[in-house]
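1. sequence and computational prediction follow.
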Amino acid sequence: MSDDTSLQIPFPHRRNSHGPHATVLHRDWLTRHPLLADPGHPSYAHWEVVELAALGYPDAGPDELALAADLMGFYFLFDDQFDGPLGRRPAEVAPICERLIAVLHGAHPDTGSPAETAFADLWERSVRGMPARWQSRAAYNWEWYLASHPAEAAGRISKRPPDREGYLVLRRGTAAMETIFDMVERLGRFEVPAAVLHHPVLRQLRQLAADIPSLSNDVRSFPLEAPRGDVNNLVMIVQRERHCSAEEACAVVTAEAQLMVERCQHLYTQLPDVYRELGLARVERIIAQRYADGLLTWLAGYLSWESRTGRYQTA
């Protein structure tokens, strides 16, 4: 899309310095789990997957950044298998996702498919050393992401295009943002106290930080999604609501996302009051702030990456 659809982000983005190390390890991982026929394919390289991980998690150590890069690659390549005819056959999509969900609960991959072995490896590395409460939350969020794909496939063949509320329910699943935000804790090796993690201010901040990339992505991916029949895109919904052109709908969605960015900024300034009102100890405040900073760092890093990546180019 043109530059006039870009968001103005008041939060700075930073780049992890371990990108070259993670690039080597990520290519090795793709060789062991061949989600791609050719891990060095120029098209995949043009997506700059390691760059996304480096911008999203700038403080991660070398091996942690490699884990983040592997996760980013998995999200993209797993999702992309449903862009073709398979993505219009929900009864076939569901068993694929169920086998991965079973991995979350202790099952071993039984088909040897690259998706299963890759996901089993990612899950084992992610939960290693993390507390049980974090593991339970992470498993739920992964199940939500995986189980959303059959519904997305059904939507492509349904004669009932989604309304705004239905869009949000499904998009919040397929976007996988909760799993991405769980990794803020995992890569930082901390766990946010429950009282502040579920406080309304931080929950709103997290939800906005999760939704903004979806709206921005809908604008950038619209030229790719519309021709193949994808319907869970807010640009299409706004077009129907307003009976307007695609260009006008993109501008409306971008304006909505910009208001959400401003709301994020306002909520962020409230966090010190939240910590004080909850009576958090100093170490708890530090952890909570690291998490909040991590959410907005991811948001800023993602939007910077999205504006340059070749993944959403139509050519």
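-> Yes, it's here.
2. contacts, neighbours, all on C-alpha from now
-> Noted.
3. helix, strand or coil for Leu7?
-> Classification of Leu7 by DSSP: H, G, I helix; E, B strand; the rest coil places it in coil.
4. so how far is Gln258 from it?
-> 6 Å (C-alpha to C-alpha, to the nearest Å).
5. then Asp4?
-> Taking C-alpha to C-alpha as the measure, Asp4 falls 12 Å from Gln258.
6. likewise Ile287?
-> Ile287 is 28 Å from Gln258, by C-alpha to C-alpha.
7. those two - which one has more neighbours?
-> Gln258 (20 against 17; other C-alpha atoms under 10 Å).
8. what helix or strand is that one located in?
-> Assessed by DSSP states H and E, Gln258 sits inside helix 246-278.
9. which strands and helices sit next to that helix?
-> Judged by 3 or more C-alpha pairs under 8 Å, 6 or more residues apart in numbering; DSSP states H and E, the packing partners of helix 246-278 are helix 194-197, helix 200-225, helix 234-242.
10. closest to Ala300 out of the ones you listed?
-> Proximity to Ala300 (C-alpha to C-alpha) singles out helix 200-225 among the helices and strands packed on helix 246-278, at 9.4 Å.
11. chain center to the closest one, what's the gap?
-> 9 Å (C-alpha atoms, centre = their mean, to the nearest Å).
12. nearest spatial neighbour of Gly173, chain-adjacent residues omitted?
-> Nearest non-adjacent residue to Gly173, counting by C-alpha to C-alpha, 6 or more residues apart in numbering: Tyr145, 4.6 Å away.
13. take this one as well and set it beside the first:
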Amino acid sequence: MSKARQKQPFQLPDFYVPWPARLNPNLETARAHTKAWSYQMGILGPPRDGTDREVWSERRFDGMDYALLCAYTHPEAPGPELDLITDWYVWVFYFDDHFLEVFKYSRDVKGGQAYLDRLPLFMPLDLSQTPPEPVNPVERALWDLWQRTVPSMSMDWRRRFFENTKHLLDESMWEIENISEARVSNPIEYIEMRRKVGGAPWSSDLVEHAVAAEIPARVVKSRPMRVFKDTFSDAVHLRNDLFSYERELEEGELSNGVLVVEKFLDCDTQRAADLVNDLLTSRLQQFEATFATELPWLFAENALNPVEQAQVLSYLRGLQDWQSGGHEWHMRSNRYMNQHSEERPALSIPVPTGLGTSALRIPLTPGGLG
């Protein structure tokens, strides 16, 4: 074990988790399915990308446990849907680590861009279009997933999912350029860019698929829905930054919210982590404030019928499940810094839980207690 692993760079803060995590009963089936699928795609097993790099061993794959992530973040998904969602997350994390191994470590900006330029070809809006022959596991798995996902969704959703997937891929170039230039963003730029190219908008699209409830097209760009998506994205990204700080520091990564605050305010790492956690808490609370004050107006202003209202509510509940489930997985996965996490559990006043009730819960943190 490395010296960095013996002592964490900061103690994890007391997290505000307003919704209880629930576990999908189809977890074990998803674990078995996604491992077999990963071998089929070439994500696991002998390298099939023209290199000799083994990005993930089976042992590492088991420890990261992406089936557990998806079983927590999508607790009500039927078995086949959980299998599909789990495969998507295996793909996206594998893409991230594969890009790190092949392009980030070597600072190969030109090669990385050429690699990324091919991937949209495997996401045709019109499935009658045939992509080129895949040359690596990322391309092969993306084409497989795309064919299994988009046929049941509207063209409006397909366009949104295509754009958010492309933005997620493009984030890798933003990160590699920051590394090449030894550049750390300022906090405002960082939040803005993460909203645009981070993984959370992509995840929120998959929530619609998982709960079988598309957001009505005429309200997708409304202010309340944009606030829901932005606060969801900010909270997901900031939580990940807190748990992944140590790993990303070891990888030379500069796109991390804790590091951004630490450098911008010239403060110690613990103080930066606590400030990021405060911001994370505020985003969760704004989500619920928007639900309480703006959702009725959204329904009335856009004349949403009962079915459409139910679709929006199912989607928002799915975002809440993602927040609580994602937190639970971060506390357990070997991908992240989570030593001693059980010693400082998330705290809140014990009051009713459910959609729209977290405004009743006041987070208990050392700072809040004085």
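-> Received the coordinates, thanks. This structure is a prediction, so every number in the text was calculated from the model and none was measured.
14. grab the nearest non-local neighbour of Phe10 of the second structure.
-> Excluding its sequence neighbours, the residue lying closest to Phe10 of the second structure (C-alpha to C-alpha, 6+ apart) is Gln270, at 5.1 Å.
15. ok, and what's touching stretch 185-194 of the first structure?
-> By C-alpha atoms under 8 Å, 6 or more residues apart in numbering, the residues outside stretch 185-194 of the first structure that reach it are 57, 59-61, 64-65, 126-127, 130-131, 134, 284, 287-288, 291.
16. just tell me the aligned range of it in the second structure.
-> Using TM-score structural alignment, stretch 185-194 of the first structure corresponds to residues 208-217 of the second structure.
17. quick one: buried residues of that stretch?
-> Glu208, His209, Ala210, Val211, Ala212, Ala213, Glu214, Ile215, Pro216 (16 or more other C-alpha atoms under 10 Å).
18. let me know the closest of these to Asp65 of the second structure.
-> Within those, the smallest distance to Asp65 of the second structure is 19.0 Å, found for Ala210 (C-alpha to C-alpha).
19. hmm, back to that, keep only those of the contacts of stretch 185-194 of the first structure that are in helices.
-> Of the contacts of stretch 185-194 of the first structure, the ones assigned to helices by DSSP state H are Glu64, Leu65, Ser126, Val127, Trp134, Glu284, Ile287, Ala288, Tyr291.
20. looking at these, which has the most residues close by?
-> Neighbour max across those (other C-alpha under 10 Å) = Leu65, 28 neighbours.
21. now do the same for that residue: its match in the second structure.
-> Leu65 of the first structure maps onto Leu82 in the second structure, by TM-score structural alignment.
22. does the nearest residue to its match once chain neighbours are set aside sit in a helix, a strand or a coil?
-> Sequence neighbours aside, Ala30 is the residue nearest to Leu82 of the second structure in space, at 6.5 Å (criterion: C-alpha to C-alpha, 6+ apart). Secondary structure for Ala30 of the second structure, judged by three-state DSSP, is helix.
23. now do the contacts for Ala30 of the second structure.
-> Ala67, Gly79, Leu82, Asp83, Thr86.
24. lining up those residues with the first structure, which overlap?
-> Listed in the original numbering, those still in contact in the first structure are Ala67, Gly79, Leu82, Asp83, Thr86 (both residues aligned by TM-score structural alignment, their matches' C-alpha atoms under 8 Å).
25. Glu189 of the second structure versus the fourth one, what's the distance?
-> As defined by C-alpha to C-alpha, Asp83 of the second structure lies at a distance of 36 Å from Glu189 of the second structure.
26. give me the element the counterpart of Ala147 of the first structure in the second structure is part of.
-> In the second structure, Ala147 of the first structure lines up with Asp170, judged by TM-score structural alignment. Counting by DSSP H and E, the element that carries Asp170 of the second structure is helix 155-180.
27. average offset between that helix and the first structure?
-> For helix 155-180 of the second structure, the mean deviation from the first structure after alignment is 1.3 Å (mean C-alpha distance after the TM-score superposition for the first structure).
28. so what does that helix touch, helix or strand wise?
-> Using 3+ C-alpha pairs under 8 Å, 6+ apart: helix 155-180 of the second structure touches helix 109-118, helix 187-197, helix 200-210.
29. out of those, which comes closest to Val90 of the second structure?
-> helix 200-210 (12.8 Å).
30. residues in contact with Pro10 of the first structure?
-> Gln265.
31. that one -> the second structure?
-> The pairwise alignment with the second structure assigns Pro10 of the first structure to Pro18, based on TM-score structural alignment.
32. assign that match to helix, strand or coil.
-> coil.
33. picking that back up, highest neighbour count among the kept ones among the contacts of Ala30 of the second structure?
-> For these, neighbours tallied by other C-alpha under 10 Å; top is Ala67, 29 neighbours.
34. gap between the alignment partner in the first structure of that residue and Gln81 of the first structure?
-> Matched by TM-score structural alignment, Ala67 of the second structure corresponds to Val50 in the first structure. Remark: distance between Val50 of the first structure and Gln81 of the first structure (C-alpha to C-alpha) = 20 Å.
35. then Ala246 of the first structure?
-> 26 Å.
36. more neighbours: which of these two?
-> Higher neighbour count among Ala246 of the first structure and Gln81: Ala246, with 17 against 13, using other C-alpha under 10 Å.
37. aligned to the more buried one, what sits in the second structure?
-> Aligned counterpart of Ala246 of the first structure in the second structure: Thr269 (TM-score structural alignment).
38. between the helix holding Asp170 of the second structure and helix 200-210, how many degrees?
-> Using axes from the mean of the first three to the mean of the last three C-alpha atoms, to 10 degrees, the inter-axis angle of helix 155-180 of the second structure relative to helix 200-210 is 150 degrees.
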